[in-house]
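In: Need coordinates for the below:
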Amino acid sequence: MSELTDKKVLVVVSNRGVEQDELKEPVEKLERAGIKVTIAAPETGQVQTLVGDWDLGEVFEVDEKLSEVRESEFDLLLVPGGTLNADNLRLDTDAQRIVMSFAASGRPVASICHGPWLLVETGLVKNKTLTSYKSIKADVINAGGTWKDEQVFRCPAENFALITSRNPGDLATFNDAIIEELSH
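Out: Presented below is the predicted three-dimensional model:
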C-alpha cells in the first residue's frame, strides 16, 4: 500500500449530525493505509457526530473550513451520511462547489447512506447508477439516477467514478472500495 501514501482524501461534513461510524471508520481505515485525510466543515472547531441520527457520538476536530478548501489538492471526495449532516450539506454552497469540482475534473466521489443527497441537489446523479439509504431512493430516481439495493456500487458514467453504499452495515465493503479506487 506504499502507493497510497501520496494520496489525499477530503471529507466534507456539517459541524453536527454526521453519522459517527460513517465518519470514523473510513477515516481510520484510510489513515492506516497511509492516506492523508482532511475533515472540512462549514465552521472551524469540532464536528459533533450522532449515532443513529439521535444519540450523541464522538467529537472530531475540523481541519479546514469548507469555504477555504482548495479541492484541487485532493484525490477523492468522501461524503458521509447522517440525515442531519446530509440535509445541511446539500444546501451548503461550498459543499456544492466542492462536489461539482470533483465531478468536473473526473476525480472520484464516495458517499454513503444519506450522503448522496448532496449529489442529488447538484444534479450529479443524473445518468448515474448508485445506492444509498433506502429513504432517498425516490430522490435519486426523481433526479434522473438509477437506484440499486447493493452493499456498494461503483458507477463510472458521466466522466467521474461515484462509489456509493447503503448504511453503516456496509462500511467494511465501502471502505475497501475507496482503497481500491485510490490504488489505481
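In: CA only for contacts and neighbour counts going forward, please
Out: Noted.
In: Okay, helices next: where are they in the chain?
Out: Using DSSP state H, the helices of the chain run over residues 20-32, 83-89, 93-105, 117-122, 137-142, 171-182.
In: Is Arg90 in contact with Gln96, as I believe?
Out: Yes - between Arg90 and Gln96 there is a contact under C-alpha atoms under 8 Å: 6.8 Å.
In: So which of the helices of the chain is nearest Leu4?
Out: With distances scored as C-alpha to C-alpha, the stretch of those nearest to Leu4 is helix 171-182 (6.9 Å).
In: which residues touch the spatially most central residue of the chain?
Out: Centroid-nearest residue in the chain, with C-alpha atoms, centre = their mean: Val79, separated by 1.5 Å. Residues in contact with Val79, defined by C-alpha atoms under 8 Å, 6 or more residues apart in numbering, are 11-13, 109-112, 115-116.
In: Show only the entries of these found in strands.
Out: Secondary-structure check on the contacts of Val79 using DSSP state E: residues within strands are 11-12, 109-112.
In: and of those, the nearest to Val37?
Out: Distance ranking of the ones in strands among the contacts of Val79 against Val37, using C-alpha to C-alpha, places Val11 first at 7.2 Å.
In: ok, the closest one touching Leu78?
Out: Yes - under the criterion of C-alpha under 8 Å, Val11 makes contact with Leu78 at 4.7 Å.
In: More neighbours: which of the two?
Out: Shown here are Val11 and Leu78; by other C-alpha atoms under 10 Å, Leu78 has more neighbours (27 against 24).
In: another one to check against the first:
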Amino acid sequence: MITLQGRKLAFLVALEGAEQVELTRPWAAVQEAGGTPRLLSTRAGRVQAFRHLDRADQFPVDAAVGEENVDDYDALVLPGGVANPDLLRTDQHAVRFVRAFFDTGKPVAAICHGPWTLIEADAVRGRTVTSWPSLRTDLTNAGANWVDRELVVCENGGNVLITSRKPDDLAAFDEALVTWVAHS
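Out: Got it, this is the predicted structure:
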C-alpha cells in the first residue's frame, strides 16, 4: 500500500471558481494515503467551489498563499474550474508559489483548467501536458507539447508535472498524484 504519511500537500485555489470535485477527490486520495492536504488561497477566509458553473460548497482556507513557504510542502495540487486558474494567474503570490515548486524540484499536479496558472508561472515550456481542450492553444503558445490524454506525467527539469483533462480523469490523476508524491 502506498503511503503519504508525513507528507504535506498544498492545494491552491482562488477564493472563487474551483471545480469542487477536482478539489475534493484528490484531497480525499491524499488523506486516504495518510498525507496532509492544506487549502491555500489568495487570502484567508472561505473558498467558494463550483459544480461547473453552479455554486457548490464552501471550504475554509488553511492559509493565504503569500504567507506560506514552499519548503513546508512536499507537492502542489492545482484544481481546475474555469474562473479558478484565471484568478490565480493574476495574483503575484500565487504565481511565485507555483513557480517555486518547479524551482525546488517538487511534484506539481494540475487538472482541467489548472494549467492556466502554470503558463503564468512559465512552467510548461518544453513539457508535455494535457488539459481541458480549450487550453490547447494557450499551452502550445507557452511552449508546451499538448496532447489529448487522460493522464500525462512529464518528468523534466528535475521534477514531475502531472496533468489530466477533466473530472472523468480523476481516478488516474489521483493515483498518479499519490504514487509520485510517495516516491519523490
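In: Fetch the TM-score of the aligned pair.
Out: Aligned and superposed, the two chains score 0.97 in TM-score terms (TM-score structural alignment, normalised by the length of structure 1); 183 aligned residues with a C-alpha RMSD of 1.0 Å.
In: Once you drop chain neighbours, what's closest to Thr3 of structure 2?
Out: Leaving aside its chain neighbours, Thr3 of structure 2 sits nearest to Ala33 (4.9 Å; criterion: C-alpha to C-alpha, 6 or more residues apart in numbering).
In: residues in contact with the one you found?
Out: 2-5, 178.
In: Now the buried members of those.
Out: Listed as buried from those are 3-4, 178; burial here means 16 or more other C-alpha atoms under 10 Å.
In: how close does Ala182 of structure 2 sit to Gly35 of structure 2?
Out: Using C-alpha to C-alpha, to the nearest Å, one obtains 9 Å as the distance from Ala182 of structure 2 to Gly35 of structure 2.
In: likewise Thr137 of structure 2?
Out: Counting by C-alpha to C-alpha - Thr137 of structure 2 and Gly35 of structure 2 are separated by 35 Å.
In: Can you say which of the helices of structure 1 is nearest to Leu66 of structure 1?
Out: Taking the helices of structure 1 one by one with C-alpha to C-alpha, helix 93-105 is closest: 5.8 Å.
In: hmm, back to that, now the helices of structure 1 in CSV, with distance to Arg154 of structure 1?
Out: Converted to CSV, the helices of structure 1 look like this (distance: least, C-alpha to C-alpha, whole Å):
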stretch, distance to Arg154 of structure 1
helix 20-32, 17
helix 83-89, 20
helix 93-105, 14
helix 117-122, 14
helix 137-142, 15
helix 171-182, 8
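In: Gln48 of structure 1: which of those is closest?
Out: When those are compared (using C-alpha to C-alpha), the closest one is helix 20-32, at 8.4 Å.
In: Next, the angle helix 171-182 makes with the closest one.
Out: Going by axes from the mean of the first three to the mean of the last three C-alpha atoms, to 10 degrees, helix 20-32 of structure 1 is angled at 40 degrees with respect to helix 171-182.
In: Mean deviation, helix 20-32 of structure 1 versus structure 2?
Out: Superposing on structure 2 and averaging over aligned pairs (mean C-alpha distance after the TM-score superposition for structure 1), helix 20-32 of structure 1 comes out at 0.7 Å.
In: Report all helices and strands that that helix contacts.
Out: Applying 3 or more C-alpha pairs under 8 Å, 6 or more residues apart in numbering; DSSP states H and E, one finds that helix 20-32 of structure 1 contacts strand 36-41, strand 46-51, helix 171-182.
In: Pull the residues that contact the second one.
Out: Right, the one you point to is strand 46-51 of structure 1. Counting by C-alpha under 8 Å, 6+ apart, 13-21, 41, 56-62, 82 sit against strand 46-51 of structure 1.
In: Mind checking which of those are in strands?
Out: Using DSSP E, these in strands are 16-19, 41, 56-61.
In: and which of the residues you listed is nearest to Phe160 of structure 1?
Out: Comparing those against Phe160 of structure 1 with C-alpha to C-alpha picks out Ala41 as the nearest, at 23.3 Å.
In: Nearest to Ser72 of structure 1, out of the helices of structure 1?
Out: helix 93-105 (7.8 Å).
In: Which secondary structure elements does the closest one sit against?
Out: strand 76-79, strand 109-112, helix 117-122.
In: Superposed on structure 2, what's the mean shift for the first one?
Out: Once the two models are superposed, strand 76-79 of structure 1 sits on average 0.4 Å from its counterpart in structure 2 (mean C-alpha distance after the TM-score superposition for structure 1).
In: so that strand matches what in structure 2?
Out: Counting by TM-score structural alignment, strand 76-79 of structure 1 falls onto residues 75-78 of structure 2.
In: picking that back up, put together JSON lines for the contacts of Ala33 of structure 2, with distance to Val65 of structure 2 on each row.
Out: Listed next are these as JSON lines, based on distance: C-alpha to C-alpha, whole Å:
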{"residue": "Ile2", "distance to Val65 of structure 2": "28"}
{"residue": "Thr3", "distance to Val65 of structure 2": "26"}
{"residue": "Leu4", "distance to Val65 of structure 2": "22"}
{"residue": "Gln5", "distance to Val65 of structure 2": "23"}
{"residue": "Val178", "distance to Val65 of structure 2": "22"}
